[in-house]
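Asker: sequence first, predicted model second:
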Amino acid sequence: MERFQISRATMYSICFYVIVACCRCETNPDIDFLIWGLERSTFILTCVCSEVTNISIKQVYLGRNMESSPMEPFDEALNYRSGSNKCFCSVFFRHRKQVDIWYCKLIISDNAAVIVFQGTLRFPEVYMPIPIKAWGKVYVALRVRNFGFIKLISVERKTVVFINRDMHVKLRRRQDSKFKIFEAEVNETSGNPLYVSEVKYEGVILQSSNTFGVITGTYPTNESTYTIESGLPMFSLRKHEYVTFCAEKGSCSVVVFSPFSRVFNITSLKHGRTNQYLDHPSHIVVVKNDSLIIQGKSHLQVQVFIERPDKRSWSMYTAIPSELFLTKYIIKLHDNTNDTAFLIVINTKGFDDIMIEGTNESLSATRLEYQVNYELLFIFCYELPENLEYEIYSVSETPFGLYFYGETSDGSFASPIALGNTGKDFNYRSSLSTTKPSKTTTTTTPWCIISNVTKGDKKDNDCDGYIDEELFNAKDDDDDGKIDEDTALDTGTGCLPGWFGTHCEKMCRCNDSACLPNGDCKQNVSCVFDFFGLQCQYKDLIHSANVSQENVRYRHLTPCHHNFTAKTPLTITFPWPTRISWIQIEAVSKDNLQGLKLRFSQTRNQSCYTGHCRHRREFYLNTNTLRIMCSAAQYVCRISIAFNAPEEERELCSIYISAGRNLALGQPVGMSSYYRDKLGIVSRRSLAVDGRLGDSWKSCSTTRLQDQDPLLRLSFLNPVLVEEIIIYFKVTVKNERFSINLLDSTDNVIYSSTGVIESIVSIIPSSQISLQTIDVFKQHSTSPLSICELEVYGECAPPMYGPDCSEICSISCNDQICTYEGYCKWCPNGTAGLYCFEGCLEWCEDYQEVTNATTTPRVTHVAYHKQSGFRVENVWLYVMIPIAIVGICSVFICTGPSRDLEKVPSEPKTYQQDFYQHYLLTKESEKTMFSETDNQTSTSVDVTDALNTLEIVTPSMTTTNA
């Protein structure tokens, strides 16, 4: 019978078409907006604007005791389009007396902008609500002390919001609501202000495991007026750039809040000067009466307060990052805004690029033109004469900023328009063009990006603080045996001696650094004594342990060159609690490994895992080498190896205890500052990931003494699964504490913890997590942060594996998690082997019990990703085939020739392309609208997730739980 084979590419193609079929059959979901009605409000008008021809709107009141007299209400779902109008407005309620806060929900069938006017009839304040589906889990907010407010709202039960790390508030359900609405208010007593300026502003960081909405504002002393803005959740942006304007009528204050004092620049459009802020003590900067360009390396909160000349009221608006600018906006004005109403347009294309439709009159505009780094920036103030709806767009389809500012006899108001003009997925796709480099110099050295070396280029190519230093001081600073420029070498591979890899990020672990360009050892060369495996990348822990038989440490280039008779039980005792990845045992033959049992036990004065190897997985690398994995993500102290028949002699060759491979080597590192000694030598950031242990200043990455919030950020080129993090500190102050944040690919904090700085600190996450960034930092410290080595052990995040995390793991593996070599980390129940293609002839009830207890005689000879024919253990594969056929057919059933997806064929994208694109984003400069200066990976420190914990252990065998 001819064997049936199916390739890996075919299997992925089948899965792809099944997914596409499901996606194409999905209908567009509704978009829900939650409208806040605040205290002291007597009037609320909501306008829905959309370009969709027919749109359905449904209004749902969320309060029981609301007295309302709606005018043209959205009482029930209706399709509307009145002539050429693109906006439809409804008065929600009108009262003479002021009422308490209330909520109303709008359910809209398609893409729309929602603009809300509220206040008194004589004075409306305006804000743009964010769709519920776009609410975030982390917010950074500014509050005016004494009479500012921050309100939190959620539709999820058990929502707890953490405030400035040390306090939290639980959102409680409103008693007068017939729907699930949970709310809370952050006031002066909810938590200690994390950042307070000398004037009257304080910064607040909010985080929850659930999504929630935020509105901020002020209750001025004049109770008839107030300000209100929607809180903008933290986005993962490529750049953090803000442009602010100040109205000519009255005084203006621009307040910039930089969490954890990350570096940012402020350029005055009026004077053309640029100031850089790095270590501002309050983390809040206030600039008076000036329009600004603000550029940072991480998230900033920028708010502008405009006070009327008569000082009767003020207005507030939140500056939107330029990356969120749009190419088209639709707005509707309220009846009482035509006293004085302005549209503020910010663009780089000039006056003729902006078109405003909605009036037959020519609009008068104040044109402000600024020259920024040899490029022009335009700010136009259009005075709007009538109560009309307006459509504003760019002729060249260039994104531009739009703000709304107005004055009435009783007050003033301002708001960004971008928040109300979003797509369904809240996905802004604008990409502002860059301009020529700036000649403006700053007071500190800009962030350095490691670059290729061109002799005499007058650049600090290796980011050690020197330019062409070896040519200048005639010293071999980079230990390459030559006196040349920076990292210029003649290795043939472009890497420093002792390094290899696509990006020179892997360290050669062969004796005498005798590695081939691909990382393999040269002929007749073995691994250094404490490393083994593919390219000698696995760390061997047995050399630091006490063993009952010294023969287990024997190593030779030829496998099983030496063998010994094992005396059971073999014991391996570690000097301190240690995490292991797996155990590898070489024997003379497979028969010598049958009936093998593993057990973990404690030692005196040490608390470790005790018991059998849980969820044991085993497979043979060859006929006499067995690898055993256990799923215990804990520290172990002693390993005992025994056999079912102890009277039988067992001929073993060697035993390896693997800690895994260090993923941090050669990865991009950023620091908040750099220490410089008396001789002018700068502490390099790469010292923390150079694979060399030492505790001198010259071998550690150290921040400067004046840095009160020092930080070191490690970024991976691709997401990784982390099993253990080991930090080698240089201790400068006893009992000083540090913090660590683990962030995903979108810069969201997924785990965090704090601990005491020791010489060696080991951290094991409480669960397997995929991350891309690690932040180690101190807060309000009087001493530098000095890290001599940062090691991260784990594997590539699924479904990738390999040296560059560019190979695809077999779909037969559990969760598509593979080892460095491509073997399955875990198998589904009933399967085994290198790639989980071998298994029982039936689903044995005692299969797991057997494999968890002793070694089985099963051995795999199946080639990588190959099927060996129709067999019972591969029945799951055959079940997928008819499912895949149904999926392919559904593609043609659910799609037609008129669908948009068929009009523009998409270009196929491979994981290899994703890898290089991500690497370029990490290595190359991040362009901004007004500067071509290279920026390093963002060094922002996000708030900690107090709901998650990490387990920390130090060499003194003390364990703390965060």
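Answerer: Nice, I can see it. Numbering: from 1, shown residues only.
Asker: for the rest of this, base every contact and every neighbour count on C-alpha atoms.
Answerer: Fine.
Asker: how much space separates the nearest residue to F305 once chain neighbours are set aside from E185?
Answerer: What sits nearest to F305 in space, not counting adjacent residues and going by CA to CA, 6 or more residues apart in numbering, is M316, at 4.5 Å. Distance from M316 to E185, counting by CA to CA, to the nearest Å: 19 Å.
Asker: next, the one to line up against it:
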Amino acid sequence: MSHSHLEIVSKVLHYSFMLSLIIANSRVLALCSENFFGSRCQYKCQCQDLCEGDGSCVRNSSQCLPGWFGLKCQYQDMAETADVQSCLSSSDRQTCQKSSTLDTILLTWSEPQVFTWLRLILLETATFQDIDIRFKTSLHNFVLECSNRIKFQPDEKTVDIGCDLNVPINKLKIVSKDAAQIKSIFVSGGRNVALLQRTSQSSTHDSEEHYGAQRAVDGSVVPSCIEQGCTHTSLQDGQPSWTVMFDKPYNVNKFVLYNRFDDKPDRLKYFDLQALDSNDTTIFSYHDDQSTQMRYTVLYFPGGPVASVRVSEAYKMDDEPVPIVSINEFEAFGDCVPGHWGLDCRLQRNVPKNANLVVIWRQVCVVGLLFSPAQLLMNVIVLANGLEQASGQASESL
């Protein structure tokens, strides 16, 4: 057998092995409950109907639950909570499309927000070459331009635009002569990267099953911690704390803590939150000085990737012997660190053209779970017939 034939056989064996991994992974995904998916069942389904094993909405529908959008419906949509002043809120789409004076869309939030990127869905193919995005800060009402703007067009009717901002905003204005062509606007609030991550707490009250640390990242905000369970430190712990440890560092922009909805919400009052990096060094600290809230939102402007978050409590209620950390649900919204992408953040940009294509496609298909086994088999056959040419194309597309 010639050397070239041996190379082809070797490459086909590589692809066959990769395909077997994907099929095995798909079977693992099928073991998840109907509300979760992923290799560790670590992602929560946010489709209007049920999710397939890979997180896609059933019947190939792209309908996410209100407040969610993007890849596998995993991105929080901040536009859902905004007051939108434009034809987007009009039920008469024909009138909206015919308006020749519409050139501005204004979104206003009642609470400060961190902006990273937005997505525009268009009625018709439009270039949006002169689109202008402006912001107003919630602190001093300054008008800000879109700094270091990045524009990406996944398809002819979708436009993604990112900006660098280091202050909270409460107004977002889109100005364009093509504004009437915008069908939908999604403003990314990031993904909940805390969901089902590793957790610990300094002590546990009563039972681990009912009051364990994992209760705060199980994806459920429960009406009663006494009946359904929340995190709860011991009544003998004088310095209580709760910690979530991410599987990898993430760029986080917002922390959300849901309080107990029963008769003990004051336990979370005056909590302290620390974000730590991979060296266990504190890179962000927050001390709550608000009145008791049912939901606390803490904004964080990236001062470095976050590897873990610790919540501690020093405030003691008058009728209890020690401070208690009791959290209904904890969320951390953000995304992959620069240079990585995909739900697992294992895919990397700028892959060199001479990179091993098997590695690239294993990242895309096994880790990213972007293709079904049948789709992958078709790709394997195509790649086996034109490996070198496909390698260059795959490297450029990534």
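Answerer: Nice, thanks for sending it over. Since the structure is predicted, the reported quantities are computational estimates derived from the model, not experimental observations.
Asker: please state their TM-score.
Answerer: Superposed pair, TM-score by TM-score structural alignment, normalised by the length of structure 2: 0.69. Supporting alignment: 318 aligned residues with a CA RMSD of 3.5 Å.
Asker: still on that earlier bit, settle it for me: which of M316 and E185 of structure 1 has more neighbours?
Answerer: M316 (26 against 17; other CA atoms under 10 Å).
Asker: which stretches in the stretch 101-250 of structure 2 count as strands?
Answerer: Listed in chain order, the strands of the stretch 101-250 of structure 2 (DSSP state E, counting those that start in this stretch) span 104-113, 117-122, 132-137, 143-145, 150-155, 158-162, 169-175, 182-187, 191-192, 198-201, 241-258.
Asker: show me the helices in the stretch 251-398 of structure 2, by range?
Answerer: Here the stretch 251-398 of structure 2 has its helices, by DSSP state H, counting those that start in this stretch, at 357-361, 373-385, 387-397.
Asker: coming back round to it: out of the strands of the stretch 101-250 of structure 2, deepest packed?
Answerer: Highest mean neighbour count of these: strand 191-192, a mean of 24 (counted as mean count of other CA atoms under 10 Å).
Asker: matching residues in structure 1 for it?
Answerer: Mapped onto structure 1 with TM-score structural alignment as the criterion, strand 191-192 of structure 2 occupies residues 661-662.
Asker: other residues contacting that stretch?
Answerer: 537-539, 791-795 (CA atoms under 8 Å, 6 or more residues apart in numbering).
Asker: how about the helices in the stretch 451-600 of structure 1?
Answerer: Using DSSP H, counting those that start in this stretch, helices in the stretch 451-600 of structure 1 cover 469-473.
Asker: mind listing the strands for it?
Answerer: 499-500, 506-507, 531-532, 538-539, 546-547, 564-565, 570-578, 582-587, 596-601.
Asker: got the angle between the longest one and strand 596-601?
Answerer: In this case it means strand 570-578 of structure 1. 40 degrees (axes from the mean of the first three to the mean of the last three CA atoms, to 10 degrees).
Asker: check the mean deviation of strand 570-578 of structure 1 from structure 2.
Answerer: Superposed on structure 2, strand 570-578 of structure 1 shows a mean distance to its aligned partners of 1.3 Å (mean CA distance after the TM-score superposition for structure 1).
Asker: whereabouts in structure 2 does that strand align?
Answerer: Under the criterion TM-score structural alignment, strand 570-578 of structure 1 matches residues 105-113.
Asker: then stretch 284-296 of structure 1?
Answerer: Using TM-score structural alignment, stretch 284-296 of structure 1 pairs with nothing in structure 2.
Asker: next one: stretch 253-261 of structure 1
Answerer: Going by TM-score structural alignment, stretch 253-261 of structure 1 sits over no part of structure 2.
Asker: which stretch among the strands of the stretch 451-600 of structure 1 comes nearest T46 of structure 1?
Answerer: Across the strands of the stretch 451-600 of structure 1, T46 of structure 1 has its closest neighbour in strand 506-507 (58.5 Å, CA to CA).
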